[in-house]
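Engineer: Sharing a model prediction with you, sequence too.
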Amino acid sequence: MPRSSAGQNQAARLAEALAASGHPPEAFAAAVERALLRQEAALVEGILAYRRHPFRRDLPDPPAIWSEGTSRLLDFGEGRGGPALLVVPSLVNRAQVLDLLPGGSMLRWLTGQGLRPLLLDWGAPAGPERGFTLTDYVAGRLDRALAAARQAAGGPVVLLGYCMGGMLGLALAQRRAVWLRGLALLATPWDFWAEDPARARALAATLPLWEGMLDATGALPVDVIQALFAAQDPVGIGEKYRAFRRLPPDGLRARRFVALEDWLNDGVALAAPVARECLGQWYGANAPARGAWRIAGEVVEPRAVAVPGFLAIPSRDRIVPPASALALADHMPDALVHHAAAGHVGMVAGGQAETHLWRPLLTWIKALPAPPGL
C-alpha cells in the first residue's frame, strides 16, 4: 500500500505541474504514446533491415592442425614462425568473432604483425561432450589443445582467453605455467557480485526452470542462453537496431553490424554440467571470487599463475561489468591492466578495435621475454 500511495502522489503532482504549464495531462499522455509508437516502428524497421541485408560472412577457415571431438585448433599462421598465441574463446559463442571480416579480423591482423595465432574452435557439444564439466574442458580438452599448440610452436606459447574463455585459460595457466610465455585475459569475469549481487543471484535462481530441459537434452539450448543475456541489457537491443536503420546499407559499419548480429544469433548450446556450474557456482555463489571454484579438485587462484599477465578491461562492457573483470587485478598485481574505451564485443571486433585492443596487446606480447633457447 505505501508504494501504491507514493505512486498516486507522484502522478497527482505530475498532473498538477502539467496543468500549471498549460499542458493538460491528456495531451501529455497522447504525446508519450506517439513517441513510444515511433520508437516501436523504428525498432521494427531496424530488425527488418537487418533480416533483409544481403551481406553474409564468407571468410574461409585456416587449416586445422589438431582436433578432438567437435573441437579444432585453427592455425592462422599456417605453419609460419613468429610468437605463437593459443586463443581460447567462450564456450557459448562461436569463435568467429575474433575473425569477423576481411580487414576486421583480430587474428588475421595479429598474423600480419608477425604472430602465429592458433584459435581453439570449441564447436557445439555433441555426444559425450554434453556430459562435460568445466574440469573436463580445462584439464582435458584445453590441456591437450595447449600441448598441440606447444608442439607446433616448438616451445612455450602465449595463452589468450576471451570472456568465459579467459576463466578457462586462467585455470589452465595455473596448471601449466611452464608451457606458457604469458597470459592475456580479455573481458574476463572474476567477481560475479562486484556490481550487482542481486542480479547475479536472480540469474542463478532461474536454474531450476531449466533442469527438466538439461536432463532431457544434456545441454542448455542457445535460445535460453540468448534470453538470459538479453535480460541483462533489454534496452540496448532496441537501441542498436534503431541505430542500424540509419546506417548506409552498403557501408562497412552496416556490414560489421550484420556480421556481429549473425554471430550473436548463431550461438552454441552449453553442456548441462557446465550450465549448472556457471549459473549455480559462478553467478549464484560467486565461487571464483570467494576462492571456492575448483578445477580437478584444485582451487583456482590467480595469484598462483606464475607467468606475465595482461588484463584488458572494456569500460563500456554490459556483459562482463568492468568491476568484475578488474577484480582480477587485485589477484594478479604484476599484470599489465589495459583499460579499453569500448564494449565487450567492440573491443575485439569493433571499428576502433585496432586502437582499443589489438595494438596494445601486440606491444605487450612483443615485450615478453623470449623462451629459453630462442
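Structural biologist: Noted; the coordinates are in hand. Numbering: from 1, shown residues only.
Engineer: From now on I want contacts and neighbour counts done on CA atoms only, so please keep to that.
Structural biologist: Noted.
Engineer: and the longest helix belonging to the chain, what does it pack onto?
Structural biologist: Taking DSSP state H as the assignment, the helix of the chain that covers the most residues is helix 25-52. Judged by 3 or more CA pairs under 8 Å, 6 or more residues apart in numbering; DSSP states H and E, helix 25-52 is in contact with helix 2-20, helix 234-244.
Engineer: quick one: buried residues of that helix?
Structural biologist: In terms of neighbour count (16 or more other CA atoms under 10 Å), helix 25-52 has its buried residues at 25, 42-47, 49-50.
Engineer: just stretch 194-212 next, same as before
Structural biologist: Neighbour-count burial for stretch 194-212 [16+ other CA under 10 Å]: 194, 197, 200-201, 203-204, 207, 210-211.
Engineer: Stretch 351-363 now?
Structural biologist: So for stretch 351-363, counting by 16+ other CA under 10 Å, buried means 353-354, 356-358, 361-362.
Engineer: for stretch 238-247, same thing?
Structural biologist: 238, 241-242, 244-245.
Engineer: what's in contact with the helix or strand hosting Gly212?
Structural biologist: Gly212 belongs to helix 207-217 when assigned by DSSP states H and E. Applying CA atoms under 8 Å, 6 or more residues apart in numbering, the external contacts of helix 207-217 come out as 219-220, 272, 276, 279-280.
Engineer: Inside strands: which ones of those?
Structural biologist: 219-220 (DSSP state E).
Engineer: Setting aside sequence neighbours, what's the nearest residue to Ala289?
Structural biologist: Asp191 (4.9 Å; CA to CA, 6 or more residues apart in numbering).
Engineer: what's the neighbour count on the one you found?
Structural biologist: By the criterion of other CA atoms under 10 Å, Asp191 has 24 neighbours.
Engineer: you'd agree it is in a strand?
Structural biologist: No - using DSSP: H, G, I helix; E, B strand; the rest coil, the secondary structure at Asp191 is coil, not a strand.
Engineer: I figured Leu120 hits Leu91, correct?
Structural biologist: No - applying CA atoms under 8 Å, one finds Leu120 not in contact with Leu91, separated by 10.4 Å.
Engineer: ok, so what distance separates Leu120 from Val158?
Structural biologist: Per CA to CA, to the nearest Å, Leu120 is found 13 Å from Val158.
Engineer: same deal with Val268?
Structural biologist: 26 Å.
Engineer: and the end-to-end length of stretch 227-241?
Structural biologist: 17 Å.
Engineer: Give me the distance from it to the chain's centre.
Structural biologist: 15 Å (CA atoms, centre = their mean, to the nearest Å).
Engineer: repeat for stretch 281-300
Structural biologist: 19 Å.
Engineer: Just give me the neighbour total for Gly77.
Structural biologist: 23.
Engineer: try it against this one:
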Amino acid sequence: MATETSSGSEHFQERQRAAARTLDESVQAQMARAFSGLSPIALALAHADWALHMLASPGRQAQLAQRALELSLQAWRNTGVAPDEAAPEKDGRFADAGWSQWPYSAVKEGFKATDAWWREVAHQGGGVSRHHQHMVDFFTGQALDALSPSNWAVTNPEVLRVARETQGRSLQEGFKFFLQDFREYLGANADTPAESLAPLEYAVGKDVAVTPGKVVFRNHLIELIQYSPSTDKVLPEPVLIVPSCIMKYYILDLSPHNSMVKYLVDKGHTVFIISWRNPDASDRDLKMQDYLSAGVLAAMAAARSRTGAERLHTVGYCLGGTFLAIAAAAMGRLARKKGGPREGERTAKEQALIPADLPQLASVILLAAQTDFTEPGELGVFIDEDQLATLRQNMNDKGYLSGKQMGGSFVYLASRGLLWGRNTRRYLMGEDDASFDLMSWNADTTRLPARMHSEYLDALFLNNALASGQYRFAGATVALMDIDAPMMVVATTRDHVSPWKSVYKIHLQTDTHVTFVLAEGGHNAGIVSEPGRPRRSYQIASVEDNTGWIDPDDWKAQAPVVQGSWWEAMHAWIAERSGAPAKPPAMRAEHAVCDAPGAYVMTRYAD
C-alpha cells in the first residue's frame, strides 16, 4: 500500500513538473516573440552589467559630461561652416547637398554629435564582460541608426527636394509601396504553398543557375551537379564546390557574366557543386555528421566515381567551408594510418560515416569560412546560453530554423543599409527596390534542421570545439592540423559574418601550405567578384610549412595589392597543382538523374 502511495505521489509530482515546464516555455516563447526572437533575459543582463558599472564610475561620468560639451561646441562650429569650405561628407546618409544647408546642417551635425556621444557612453570598457559590451555596443548602434534624421521625411532635405521636383508623386509612390509591403506582411503564412509564393525576380534555371550540366548523384540530403565542359581539354583533377547550406548554391552560379561556376568551366576545369536539400519539419533530427557524411564526403566519393579521378580540388564557401575543413581533417587523420601499424584499420564509426573510395585531396580552398569562432563578428551578439535556449525552443516547435528568421538576423547585422536605407528610398522617395541577380538570390531563403543548427551553434560558436580540438566526428576528435593538402583561404575586408581576422586564424590551426587572400568587399559581394568588375582588388601572400606566425595587421601591411578579381589568382593557383590538360571525362547517361539545376534548389517555403 505504501509503495502504491509513493508511486502515485511521484507521478503527481512529475505531472506538476511537466505542467510547470509547459507554462515556463509558453511564457518564454511569448517574450521571445515580443523581442523579435531575441532573449529578453540576455538583453537585460547585458544592459544591467553596463549600467551597474557606469553607476560605479563617477570619473567616467564626469569625463562623458565634458565630452558632451566638446561635441556640442564642435557641432555648433560645423553648422556655421560654408558649404564650399566644409570637408567631404563621409556618411552616405548625408551625402546629398541639401544637408549642407541650414536648418538641415544643424540637424545633421546635432545628430552626429549625439551619435558619437552615445556610442562613447555605451562603450563602458573596464569591468563589463566582453559579450555584454558587444551587445550594448551593437544595440546602441541599432537604436541610433533608427533615430537618424535621414529616416524621416520632415528632416531629410533630399526627400523633400524629390517630393517638390515630382510634385508629390514620390511620396504617393512610396505610400503605395508601404501598403503593398504591409499587405504582404499581413498575408504572410508559414503554410502558404510554394506555388502561391510570389515568383523570384530572376528565375532559377532561366535567368540564374543556367550553366549547362547534369545532376549525377542524389541522396536524401544533396544533389550533385556535374557541369558540361566548354573546352576541348580540361585539367585532370575535378573541382568540387561545397556551398553553405544556409544559402542556395547558385550564389556561385548567378547570371553567366558573374558565375564562378561558368568561369571555372570556361577555364578548363571539370566542376561539381553540391545543391543542398531545403529541409522541412520531417528533417528535424538531421545532424551535423549527416551533412559531413551524406553531404561533403558522399559528394567527394561520387565525383571520383563519375570521373575516375584519383585527386580532387575542393572549394568550400561559408559554412560549407567549415564542413569541408572538418572533412579534410578527418581524411588526413585516416591517411596518417597508412604505412603504420594500424594501416587498413577502420573503426565501425569510420566505416559508417566515411566512404572507403574517397579521392586524395589535391587542395582545400576555403571562402569566407571560419574555423575559429572566438571572434565571430556581429553574429556573436546572438550567441550565448540564453539566446540559444530561446532559439532552440523556437526550432523545436517547428523542426527547423526558418529562412525568414535567418534572413532577419542578417538584416540586423547591416540594418543601416538593408532596413533604414531601403525604407527611406522605397517609402519616402518612391524608388522601387533594385532588381539584380544577387538580390533575387537573397530572397530565395533556405531552412536549417533544428538539431543540426543547434549542434552547429553549441559546438562551434559557443564552445569553439573545432579550433580547440574537441569536435568529434566518426568516433574521434578532429584536428585541423591533420589537413595535409595545400590550402588557399579567402577572406573579405567588410565581412560581418566571417571577419577576416577570424578567418586568418587558420594559420594557427594548420601546418600545411596556406595561400591567404584578402579581397575587397563583403561576405557575398566580395566572393562574387568576377573579372572586369570595377574597383576590385585583393592582397595575396603564401605561408610555407613551418614559416611561423605572422600577425594579421603585419600581413596586411606587407602583402602586395593586386588590382582585379581574385578568381584569376584562384584559377592559376589550382592550375599549378594540377596535371596536364586532357580530354574531358565522359558524362555517362546512367549517371544522369536530371538536368541542372536539379530539383532540390527549386524547393521554396514561405518561412
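Structural biologist: Cool, the structure landed. Computed from a predicted structure; not experimentally measured.
Engineer: ok, back up a step: output the buried residues of stretch 238-247 of the first structure as JSON lines; include the columns distance to Ala139 of the first structure.
Structural biologist: Conversion of these to JSON lines gives the following (distance: CA to CA, whole Å):
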{"residue": "Gly238", "distance to Ala139 of the first structure": "40"}
{"residue": "Tyr241", "distance to Ala139 of the first structure": "41"}
{"residue": "Arg242", "distance to Ala139 of the first structure": "44"}
{"residue": "Phe244", "distance to Ala139 of the first structure": "42"}
{"residue": "Arg245", "distance to Ala139 of the first structure": "46"}
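Engineer: Next, give me the two most distant ones among those residues.
Structural biologist: For these, the maximum inter-member distance is 11.2 Å, found between Gly238 and Arg245 (CA to CA).
Engineer: Could you pull out the helices in the stretch 451-600 of the second structure for me?
Structural biologist: 500-503, 506-509, 552-558, 566-576 (DSSP state H, counting those that start in this stretch).
Engineer: Can you check which of those helices gets nearest to Gly141 of the second structure?
Structural biologist: helix 500-503 (21.7 Å).
Engineer: and the closest one, what does it pack onto?
Structural biologist: strand 487-492.
Engineer: Just want the angle from the strand it packs on to helix 566-576.
Structural biologist: Relative orientation of strand 487-492 of the second structure versus helix 566-576 (axes from the mean of the first three to the mean of the last three CA atoms, to 10 degrees): 180 degrees.
Engineer: got the contact list for strand 487-492 of the second structure?
Structural biologist: Contacts of strand 487-492 of the second structure (CA under 8 Å, 6+ apart): 363-369, 498-500, 503-504, 512-523, 526-527, 570.
Engineer: 6 Å instead?
Structural biologist: Residues outside strand 487-492 of the second structure that contact it (CA atoms under 6 Å, 6 or more residues apart in numbering) are 363-368, 500, 513-522, 526.
Engineer: In strands only, show me the residues you listed.
Structural biologist: 363-367, 514-519.
Engineer: hmm, back to that, make CSV out of the buried residues of helix 25-52 of the first structure and add distance to Asn9 of the first structure.
Structural biologist: Formatted as CSV, the buried residues of helix 25-52 of the first structure follow (distance: CA to CA, whole Å):
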residue, distance to Asn9 of the first structure
Pro25, 15
Ala42, 34
Leu43, 33
Val44, 36
Glu45, 38
Gly46, 38
Ile47, 39
Ala49, 43
Tyr50, 44
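Engineer: can you tell me which of these lies nearest to Pro60 of the first structure?
Structural biologist: Tyr50 (22.9 Å).
Engineer: Quick one: neighbours of the residue nearest to that closest one when sequence neighbours are not counted, just the number.
Structural biologist: Closest residue to Tyr50 of the first structure apart from its sequence neighbours, by CA to CA, 6+ apart: Val258 at 6.5 Å. As a burial measure, Val258 of the first structure scores 22 neighbours (other CA under 10 Å).
Engineer: Then His11 of the second structure?
Structural biologist: Considering only other CA under 10 Å, His11 of the second structure is surrounded by 12 other residues.
Engineer: Against Ala152 of the first structure, how distant is Pro62 of the first structure?
Structural biologist: Pro62 of the first structure is 15 Å from Ala152 of the first structure, by CA to CA.
Engineer: try Gly284 of the first structure
Structural biologist: From Gly284 of the first structure to Ala152 of the first structure the distance is 40 Å (CA to CA).
Engineer: Settle it for me: which of those two has more neighbours?
Structural biologist: With neighbours defined as other CA under 10 Å, Gly284 of the first structure and Ala152 compare such that Gly284 has more, 22 against 19.
Engineer: That one matches what in the second structure?
Structural biologist: Matched across to the second structure, Gly284 of the first structure falls on Leu462, judged by TM-score structural alignment.
Engineer: Tell me who's in contact with its match.
Structural biologist: Applying CA under 6 Å, 6+ apart, no residues qualify as near Leu462 of the second structure.
Engineer: same thing but 10 Å
Structural biologist: 373-374, 380, 383-385, 388, 455-456 (CA atoms under 10 Å, 6 or more residues apart in numbering).
Engineer: Would you map the helices across the stretch 51-200 of the first structure?
Structural biologist: So, for the stretch 51-200 of the first structure - with DSSP H, counting those that start in this stretch - the helices run 106-112, 134-135, 143-153, 164-175, 197-204.
Engineer: and those, which is most packed in?
Structural biologist: helix 164-175 (a mean of 24; mean count of other CA atoms under 10 Å).
Engineer: Can you state the residues of the second structure onto which it aligns?
Structural biologist: The aligned range for helix 164-175 of the first structure is 319-330, by TM-score structural alignment.
Engineer: Kindly report the same for stretch 131-148 of the first structure.
Structural biologist: Counting by TM-score structural alignment, stretch 131-148 of the first structure sits on residues 285-302 of the second structure.
Engineer: From the chain's centre, how far out is the lengthiest helix in the second structure? Work that out for me.
Structural biologist: For the second structure, the longest helix by residue count, based on DSSP H, is helix 2-34. On the basis of CA atoms, centre = their mean, helix 2-34 of the second structure sits 38 Å off its chain's mean C-alpha point.
Engineer: can you check stretch 167-180 of the first structure too?
Structural biologist: For stretch 167-180 of the first structure, the distance to the chain centre is 19 Å (CA atoms, centre = their mean).
Engineer: In contact with the spatially most central residue of the second structure, which residues are there?
Structural biologist: With distances taken as CA atoms, centre = their mean, Val497 lies nearest the centre of the second structure, 4.9 Å away. Residues near Val497 of the second structure by CA under 10 Å, 6+ apart: 318, 368-370, 376-380, 410, 413, 522-524.
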